[in-house]
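**Student:** Return atomic coordinates for the entry below.
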Amino acid sequence: MRFFSVRLQYLSVSLFFGLLLVLGVLLHRDYGLPWDEQLDRLNGIISLKYVALKLAPDLARREPNFALIPDMRDNQDTDHGVIFQLPLLVLERLAGAHDSRDVYFLRHLVTFFTFVTGVYIFYRLTAQRFRSWVVGLLGAAVLMLSPRFFAEAFYNYKDLVFLAFFVCGMYTLTQLLRRPSWRMALLHACATGAAIDVRTMGVLLLGFTIGFVGLEICYRPILWRRFAGAVAVYMVLTATVVVLGWPYLWENPIGHFLEAFQSFSRYRSDMTVQYWGRQVSVRALPWHYVPVWLFITTPIMYSLLFLVGTGTLLHAALSHPLTWLRTRTGRQDLLYAAWFFGPLLAVIVLRSVLYDGWRHLYFIYPAFVLLGMRATVSGWRYASRSTRQGRLALVGILMLMTSILHTIFRIVQDHPYQNVYFSALPGPLARRLFERDYWGLAGREGLEWVLAHDSRAHIRVGTDARAALVLHNNSLLLPPAERARLLFTPAEKADYFLTVYRWHPGPYPTSVGREVHFIQVNGMKILSVFERR
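**Tutor:** Below you'll find the model as predicted:
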């Protein structure tokens, strides 16, 4: 029987993740280019130039575009690490991707594969916690089948890649807590350093490591020497990985890192966001900004599971706290609760600058799912009983399965604009209250429509002044011949005016032109094309 069980596990896990990889290959060309993608790549190019000048200056200066690349001192995005961007640039060269269309499609595919790797590690983490590969696979499915995450996994280099790296760090931390050794400390240091080099919020892994190693020592004092040695190795190697993987830190590691870390609580401009029907400054967001965005963009059943799972955790912790902490699962659940609630409370208390929904805290979502899995496991146990609670639990499990199927339907229906998914709000209401396509992805389809319906050799297109980057970025995904037909001009001189409604959520006056095309997702308009001729 064990042979067949292992065989079933291997086939199920292989089929699930194999399907995800196939979907990545099939879908990676469907998405547009977001605001920051070109700037993220430029940040990597600047760092690559800096590294090349340090290691092989003569060879670097022979590069055709060497003089056009800004120096590190002129880089506006030094507060973002490049440990993910640098390998992508090398891969572009190895793959022979020269045109922007090929470059960004390749990057989308690799980004998606990176996220899938993070989902696999999350499967391992969940299966370990609940001692069940079935629960692990269900948790991985819930993480993957979150519509906004599914879409952003192709192009969100900052938040979704950081989520994948952070999950890896949490997994290696749980392994270190179980069996402290210098080898596991080495793996955990690499995971922590890499996470920090994607986003400075990765320093939370340092805090979790020190805090929960201390907790383990309290309950397993016999291992204190092994834990102390592992932490010493971990701290030294983490600092080494962070500096080596982030060229900006090479000349002044401590000073430059502190400067980058402090930028998380600042923002260079006083941008506004659409929140509850008002334009609100990112420097004056209410405390409930992140919780509201989290719940309105997460499938309702997932949120209910989280609330029930958190309730069961609180009951266990408060009923017999000392007994609860003596168990390994109790300490693990405390770690996962800290993973979710710690960063959330920190940004609320520190009034950190956030924008574009709750994407800066995406990395806490796996903990959200883990807490929800507590409710699922408890419900499954109750469902096997012929009692009223058992029947309610069975209904809950059936609702979860129905919710997953409905979420799959929405992912297919909204493709490739799952990034504007709202769970609890109908489209017309969400359109009035919250931001829509803040990534600007719909600009690609708008440009493609204009080119398909206007045969002139040169077409002038424009948009709102602050959103000009949307059109330029998405033109990079067009075939070179089509790209050459577009002339970007101020809105008043354009033949076509395109808008993604960012910073202008209301309708446009007739003076803008005649609306000839629009994109609508679940009753919510996310792009309009106006003809001005």
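
**Student:** CA atoms for contacts and neighbours, from now on please.
**Tutor:** Will do.

**Student:** what about the residue most central in space within the chain, distance to Y302?
**Tutor:** Nearest to the geometric centre of the chain sits L160, at 2.1 Å (C-alpha atoms, centre = their mean). Separation of L160 from Y302 (C-alpha to C-alpha, to the nearest Å): 19 Å.

**Student:** same deal with V236?
**Tutor:** From V236 to Y302 the distance is 39 Å (C-alpha to C-alpha).

**Student:** Neighbour count: these two, which is higher?
**Tutor:** Y302 (20 against 12; other C-alpha atoms under 10 Å).

**Student:** what helix or strand does that one sit in?
**Tutor:** helix 300-319 (DSSP states H and E).

**Student:** Which strands or helices does that helix pack on?
**Tutor:** With contacts defined as 3 or more C-alpha pairs under 8 Å, 6 or more residues apart in numbering; DSSP states H and E, helix 300-319 has these neighbours: helix 321-326, helix 365-383, helix 388-414.

**Student:** this one as well, want them side by side:
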Amino acid sequence: MFGLAWLVMIACWPWAHESPLANPLQAIRMASKFHIVVPVLFEGRIVPSDSLPRYYLAKYLWITTPPWQLLLAAVGCVTVVARCWQSRTNGCRNPRRLVDGMLIVWLTLPLLLFALLRPNAYDGIRHFLFVLPALALMASVGLQSVFLVMKRLRGGKLAERIASVGVAAAIAWQVAVLATLHPYQLAYFNGFVGGVAGASRRYETEYWMTSYGEAMRWINSQPRNANGQPTRVLVAANENSLW
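**Tutor:** Presented below is the predicted three-dimensional model:
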């Protein structure tokens, strides 16, 4: 399975085709020791990217993932760990438990390695997007567990329908929130930090500055001064980030 995963990884990676084993390993080494240090706005302070706290990645997942997905993922983690514990005597011979174990490792190992090694990182979870599929899968396990519990309750069909409505409402709410942010959905922060408004002075919201285009169009649309001269604009930026 590891070999298949490696083949899938390098399939659309032209540089890896030159040396399918050495080049991916070199990329991992380079990524773990990125030499450019970037100022990062984190928890209201400017911190060098090579000196971020060990919980940086976990904190960003906590504040940029929809709360309902975090809740379902937590239920999924408990479910997966319980299933693995129950099958601990013959787990290696049970394909489903192997998949459960791989899912746990996929989700937790990057967080643990980040906490232990403290690599040079910035721009939130951009360098760790591969964790998101594992988080989504774990949430799906949690959702399945919720439905199984509902089905076993008295009046199981009604409870199952209520759970379905709740999940649909959560997804609809999330779509509505992202629609209000369009076209800046990447700047999403959840309610744990007060949304984008609450995070704007404490965390990086627009690393790629895509909103600057709209700001410039607004400036250009403003009328000139009475004397016909262009309007002066004061840009109050963080001088440490001008690198």
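
**Student:** ok, back up a step: what stretch of the second structure lies opposite the helix holding Y302 of the first structure in the alignment?
**Tutor:** Aligned by TM-score structural alignment, helix 300-319 of the first structure falls on residues 67-86 of the second structure.

**Student:** what about the matching stretch, how far off from the first structure?
**Tutor:** Compared with the first structure after the fit, stretch 67-86 of the second structure shows a mean deviation of 0.7 Å (mean C-alpha distance after the TM-score superposition for the first structure).

**Student:** residues near the counterpart of V105 of the second structure in the first structure, how many?
**Tutor:** Using TM-score structural alignment, the partner of V105 of the second structure in the first structure is A338. By other C-alpha under 10 Å, the residues close to A338 of the first structure number 16.

**Student:** once aligned to the second structure, how far is the helix or strand containing A338 of the first structure on average?
**Tutor:** Assigned by DSSP H and E, A338 of the first structure belongs to helix 328-350. With mean C-alpha distance after the TM-score superposition for the first structure, helix 328-350 of the first structure departs from the second structure by a mean of 1.6 Å once superposed.

**Student:** which other residues reach that helix?
**Tutor:** Identification of contacts with helix 328-350 of the first structure by C-alpha atoms under 8 Å, 6 or more residues apart in numbering yields 129, 174, 208, 212, 265, 287-288, 290, 313, 324-325, 361, 364-365, 367-368, 370-371.

**Student:** Stretch 32-48 of the second structure now?
**Tutor:** Stretch 32-48 of the second structure has contacts (C-alpha under 8 Å, 6+ apart) with 49-50, 119-120, 122-123, 201-204, 240-241.

**Student:** from what I can see E204 of the second structure touches I125, true?
**Tutor:** No. Using C-alpha atoms under 8 Å, E204 of the second structure makes no contact with I125, being 11.2 Å away.

**Student:** PyMOL command for the buried members of the contacts of stretch 32-48 of the second structure?
**Tutor:** The PyMOL selection below is limited to those of the contacts of stretch 32-48 of the second structure classed as buried (16 or more other C-alpha atoms under 10 Å):
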select buried, resi 49+50+119+120+122+123+202+203+204
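
**Student:** Show only the entries of the contacts of stretch 32-48 of the second structure found in helices.
**Tutor:** Judged by DSSP state H, helices contain none of the contacts of stretch 32-48 of the second structure.

**Student:** Pick out the most distant pair among the contacts of stretch 32-48 of the second structure.
**Tutor:** P119 and R201 (24.3 Å; C-alpha to C-alpha).

**Student:** circling back: please point out which parts of the match of helix 300-319 of the first structure sit buried.
**Tutor:** Applying 16+ other C-alpha under 10 Å to stretch 67-86 of the second structure flags 67, 69-70, 72-77, 79-80, 83-84 as buried.

**Student:** Please apply the same query to stretch 373-388 of the first structure.
**Tutor:** Residues of stretch 373-388 of the first structure classed as buried by neighbour count (16+ other C-alpha under 10 Å): 373-377, 379, 382-383.

**Student:** ok, now stretch 81-100 of the second structure?
**Tutor:** Those would be 83-84, 91, 97, 100, for stretch 81-100 of the second structure by 16+ other C-alpha under 10 Å.

**Student:** Among the residues you listed, pick out the one closest to I171 of the second structure, please.
**Tutor:** Nearest to I171 of the second structure among these, with distances taken as C-alpha to C-alpha, is D100, at 25.2 Å.

**Student:** now that closest one: how far from T65 of the second structure?
**Tutor:** Taken as C-alpha to C-alpha, the span from D100 of the second structure to T65 of the second structure is 22 Å.

**Student:** Near the alignment partner in the first structure of P183 of the second structure, how many other residues are there?
**Tutor:** The alignment partner of P183 of the second structure in the first structure, by TM-score structural alignment, is P416. By other C-alpha under 10 Å, 20 other residues sit near P416 of the first structure.

**Student:** Where in the second structure does the lengthiest helix in the first structure fall?
**Tutor:** Determined from DSSP H, the single longest helix within the first structure is helix 100-130. Helix 100-130 of the first structure lines up with nothing in the second structure when matched by TM-score structural alignment.

**Student:** From the chain's centre, how far out is that helix? Work that out for me.
**Tutor:** Here helix 100-130 of the first structure is found 10 Å from its chain centre; the criterion is C-alpha atoms, centre = their mean, to the nearest Å.

**Student:** tell me what the helix or strand just after that helix is packed against?
**Tutor:** Going down the chain from helix 100-130 of the first structure, the next helix or strand is helix 133-144, by DSSP H and E. Where contact means 3+ C-alpha pairs under 8 Å, 6+ apart, helix 133-144 of the first structure is packed against helix 2-27, helix 100-130, helix 365-383.

**Student:** Let's have these in JSON lines, adding distance to P57 of the first structure.
**Tutor:** Formatted as JSON lines, these follow (distance: least, C-alpha to C-alpha, whole Å):
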{"stretch": "helix 2-27", "distance to P57 of the first structure": "37"}
{"stretch": "helix 100-130", "distance to P57 of the first structure": "25"}
{"stretch": "helix 365-383", "distance to P57 of the first structure": "43"}
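
**Student:** Quick one, which of these gets closest to A230 of the first structure.
**Tutor:** Closest to A230 of the first structure of those is helix 100-130 (C-alpha to C-alpha; 20.9 Å).

**Student:** circling back to that earlier point, closest to E160 of the second structure out of the buried residues of stretch 67-86 of the second structure?
**Tutor:** For the buried residues of stretch 67-86 of the second structure, the nearest to E160 of the second structure is L72 (15.4 Å; C-alpha to C-alpha).

**Student:** Lovely, talk soon.
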